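> all I have is the shape, not the residue letters:
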């Protein structure tokens, strides 16, 4: 996927939380056996009035968090080049700055900003909207490299903007040995809903697009099992109905409506009884 580009690092936001350790472990598979380094980034936020003792305590906590993450990665026993960096600043702006020099930023959701009923913290929601690279927001309490047989679900809409989501979805399915679901969800006005012919034609057209996506990519990913879905309704409704069978959701950064639903107040509907993670593809 990235063979024609220099190996930018994959960045993991570290904050001392268990969720950040899980993000670091998840990111290992993104770079294992490659020349791409994994950069553990801790943003040290200091009060303007911090005294020397407080400054030292924050630095010690940062160093401990980064070294714990490094130890967790080493314990996995996979060949990875690890870099560690501690910078001073506010978490969200500093993480956004980091997205200029990486192809993927991974964060753990639990420790990323204030918790909310949506299942996504404030920092995660900000990065989804403002990052300059792809962003993976890892949810759940996993503390080891586990085999997960649940699906990866990618939402597409038939536009040229689908390409990043498709590339990431197929790569992640291959990398994690997971089944892949390519789907599109749509809504219509009441008048169109009463017209079976129009709904049938829409389904036929979108199914043809999904079939073409599969035909183009499966020769390059013969090990990936793919199925396609066209669903009437919202993407969020589909996720809510199948949440327990999904490990990762892939959405293109240009699908603003779907992203607002996922990380906004309505997102709790889909994420309440699940721990699926989110990858926003750019």
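All right, it came through fine. Since this is a predicted model, take the numbers as computed values, not measurements. Numbering: from 1, shown residues only.
> okay, CA-based contacts and neighbour counts for the rest of this
Will do.
> may I see the buried residues of the host helix or strand of residue 69?
According to DSSP states H and E, residue 69 maps onto helix 52-75. Across helix 52-75, burial judged by 16 or more other C-alpha atoms under 10 Å covers 59, 62-63, 65-66, 69-70, 72-73.
> can you name the element that comes right after that helix?
Past helix 52-75, the next helix or strand by DSSP H and E is strand 82-88.
> helix or strand right after that following strand?
Next along from strand 82-88, by DSSP H and E: helix 91-98.
> what helices or strands is the next helix or strand after that following helix leaning on?
Scanning forward in sequence from helix 91-98 by DSSP H and E, the next helix or strand is strand 104-108. Secondary-structure packing of strand 104-108 (3 or more C-alpha pairs under 8 Å, 6 or more residues apart in numbering; DSSP states H and E): strand 10-14, helix 18-31, strand 134-138.
> nearest to residue 101, out of those?
Residue 101 lies closest to strand 10-14 among the helices and strands packed on strand 104-108, at 9.1 Å (C-alpha to C-alpha).
> report the angle between the closest one and strand 82-88.
Per axes from the mean of the first three to the mean of the last three C-alpha atoms, to 10 degrees, the angle that strand 10-14 makes with strand 82-88 is 50 degrees.
> quick one, strand 10-14 and helix 18-31 angle?
170 degrees.
> and the contacts of strand 10-14?
20-21, 23-24, 27, 30-31, 36-43, 65-66, 69, 95, 98, 102-108 (C-alpha atoms under 8 Å, 6 or more residues apart in numbering).
> then stretch 27-34?
Against stretch 27-34 from outside (C-alpha under 8 Å, 6+ apart): 10, 12, 37-38, 73, 78-80, 106, 175-176.
> buried ones in it?
Under the neighbour-count criterion of 16+ other C-alpha under 10 Å, stretch 27-34 has 27-31 buried.
> need those residues in a markdown table (columns: distance to residue 254).
Formatted as a markdown table, the buried residues of stretch 27-34 follow (distance: C-alpha to C-alpha, whole Å):
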| residue | distance to residue 254 |
| --- | --- |
| 27 | 23 |
| 28 | 27 |
| 29 | 26 |
| 30 | 23 |
| 31 | 26 |
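> of the residues you listed, which is the nearest to residue 86?
Residue 86 lies nearest to residue 27 out of the buried residues of stretch 27-34, by C-alpha to C-alpha, at 18.5 Å.
> so who does residue 258 touch?
Residues in contact with residue 258 (C-alpha under 8 Å, 6+ apart) are 235-236, 251.
> okay, now the one to match up with it:
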């Protein structure tokens, strides 16, 4: 089952469109979820809490509208709705135990004007134990490449599997991007190194890393793209012609609200298309 979080924003409507299209490709049902959180009203001295009946009616109207949008876009996808209590980030994270993936908008109604990414999307992408796809309001297209970041870490494996599957479902080219930067000490004049040798070694490492995925998905056309650049810059550049960028999460921290590594965090903020964060 695919879960789409909605709040009435343009980004949420784009997320519903993305989610129902993916549900169609995967032959899975779609669950549309909206969280009703009364905590801001309970703890604010300036705002009176709306009547529970009013909140319930507004929530029902919101999920009904989203379900109608999904049904009009893909007639043969099974669509259900659910209204849950509590903060949106926590409610969506709890959906992960039943979900193939969670799809959310990049910034909801409560975000700061001009912000590229909201706190809910960061929280869910960093903590949900299933793939999380973050969709920008202008990004509904399913055309273009699937881009995946490749490195030598274990976190890369689930991202590769997700990316190959997406490319297979879409009949899209998969671009496997590996970016490398010379260590600081290599800039010392007494150190000699050949960038061509580094690139050749990186090409071999990428080919070895993706070999078993190519074997499992032989119909997927793969472009191995090794660049001398920062990983965020390389993936953001590749996102310009992509329908989806897939990154693994290397977050290690226990106290941060979103357990994301710097690369996945940077790509979420700056990519020009939908981004899937896939944790181990």
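Cool, the structure landed. Model, not experiment: these values are computed from the prediction.
> just to revisit the earlier point, would you turn the helices and strands packed on strand 104-108 of the first structure into JSON lines with distance to residue 123 of the first structure?
JSON lines is the format used below for these (distance: least, C-alpha to C-alpha, whole Å):
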{"stretch": "strand 10-14", "distance to residue 123 of the first structure": "11"}
{"stretch": "helix 18-31", "distance to residue 123 of the first structure": "13"}
{"stretch": "strand 134-138", "distance to residue 123 of the first structure": "10"}
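> nearest to residue 219 of the first structure, out of these?
Residue 219 of the first structure lies closest, by C-alpha to C-alpha, to one member of these: helix 18-31, at 21.5 Å.
> what's the mean distance for the closest one versus the second structure?
Helix 18-31 of the first structure: mean distance to aligned residues in the second structure after superposition is 2.1 Å, counting by mean C-alpha distance after the TM-score superposition for the first structure.
> quick one: that helix aligns where in the second structure?
Using TM-score structural alignment, helix 18-31 of the first structure lines up with residues 10-23 of the second structure.
> off-centre distance for the matching stretch?
How far stretch 10-23 of the second structure lies from its chain's middle: 12 Å, per C-alpha atoms, centre = their mean, to the nearest Å.
> same thing with stretch 239-253 of the first structure?
With C-alpha atoms, centre = their mean, you get 11 Å for stretch 239-253 of the first structure.
> grab the nearest non-local neighbour of residue 46 of the first structure.
residue 55 (7.0 Å; C-alpha to C-alpha, 6 or more residues apart in numbering).
> aligned partner of that neighbour in the second structure?
Using TM-score structural alignment, the equivalent of residue 55 of the first structure in the second structure is residue 52.
> again with residue 85 of the first structure
Under the alignment (TM-score structural alignment), residue 85 of the first structure pairs with residue 82 of the second structure.
> so its match makes contact with residue 31?
Yes - contact criterion C-alpha atoms under 8 Å: residue 82 of the second structure and residue 31 qualify, at 7.2 Å.
> more neighbours: which of those two?
Applying other C-alpha atoms under 10 Å to residue 82 of the second structure and residue 31 shows that residue 31 carries more neighbours, namely 24 against 14.
> quick check: the more buried one is in a strand.
Yes - assessed with DSSP: H, G, I helix; E, B strand; the rest coil, residue 31 of the second structure lies in a strand.
> so what's it up against?
By C-alpha under 8 Å, 6+ apart, the residues touching residue 31 of the second structure are 1-4, 79-82.
> ok, of those residues, which come out buried?
Buried among the contacts of residue 31 of the second structure (16+ other C-alpha under 10 Å): 1-4, 79, 81.
> so which of those comes closest to residue 207 of the second structure?
The closest of these, once distances to residue 207 of the second structure are taken by C-alpha to C-alpha, is residue 2, at 31.4 Å.
> state the distance from residue 279 of the first structure to residue 129 of the first structure.
Here residue 279 of the first structure is placed at a distance of 12 Å from residue 129 of the first structure (C-alpha to C-alpha, to the nearest Å).
> oh sorry, the question was meant for residue 47 of the first structure
Per C-alpha to C-alpha, residue 47 of the first structure is found 27 Å from residue 129 of the first structure.
> same deal with residue 11 of the first structure?
In terms of C-alpha to C-alpha, residue 11 of the first structure sits 17 Å off from residue 129 of the first structure.
> got it, and residue 139 of the first structure?
Taking C-alpha to C-alpha, one finds residue 139 of the first structure at 18 Å from residue 129 of the first structure.
> more neighbours: the two, which one.
residue 139 (24 against 16).
> residues in contact with the residue mapped onto the more buried one from the second structure?
Residue pairing (TM-score structural alignment): residue 139 of the first structure is matched to residue 136 of the second structure. Applying C-alpha under 8 Å, 6+ apart to residue 136 of the second structure gives the contacts 11, 14-15, 105-107, 273-274.
> pipe these into TSV and attach neighbour count and distance to residue 185 of the second structure per row.
Shown next, in TSV, are the contacts of residue 136 of the second structure (neighbours: other C-alpha atoms under 10 Å; distance: C-alpha to C-alpha, whole Å):
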residue	neighbour count	distance to residue 185 of the second structure
11	24	44
14	24	46
15	30	44
105	29	42
106	29	38
107	27	40
273	27	35
274	30	36
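> of those residues, which pair is most distant in space?
Using C-alpha to C-alpha, the contacts of residue 136 of the second structure span at most 13.8 Å, a distance reached by 107 and 273.
> coming back round to it: now, which of the buried ones among the contacts of residue 31 of the second structure sits nearest residue 160 of the second structure?
Residue 160 of the second structure lies nearest to residue 2 out of these, by C-alpha to C-alpha, at 19.3 Å.
> mind listing what the residue nearest to the closest one when sequence neighbours are not counted touches?
With C-alpha to C-alpha, 6+ apart as the criterion, residue 2 of the second structure has its nearest non-adjacent residue at 4.9 Å, and that residue is residue 30. Contacts for residue 30 of the second structure (C-alpha under 8 Å, 6+ apart) come out as 1-4, 19-20, 23, 77-80.
> much appreciated, bye for now.
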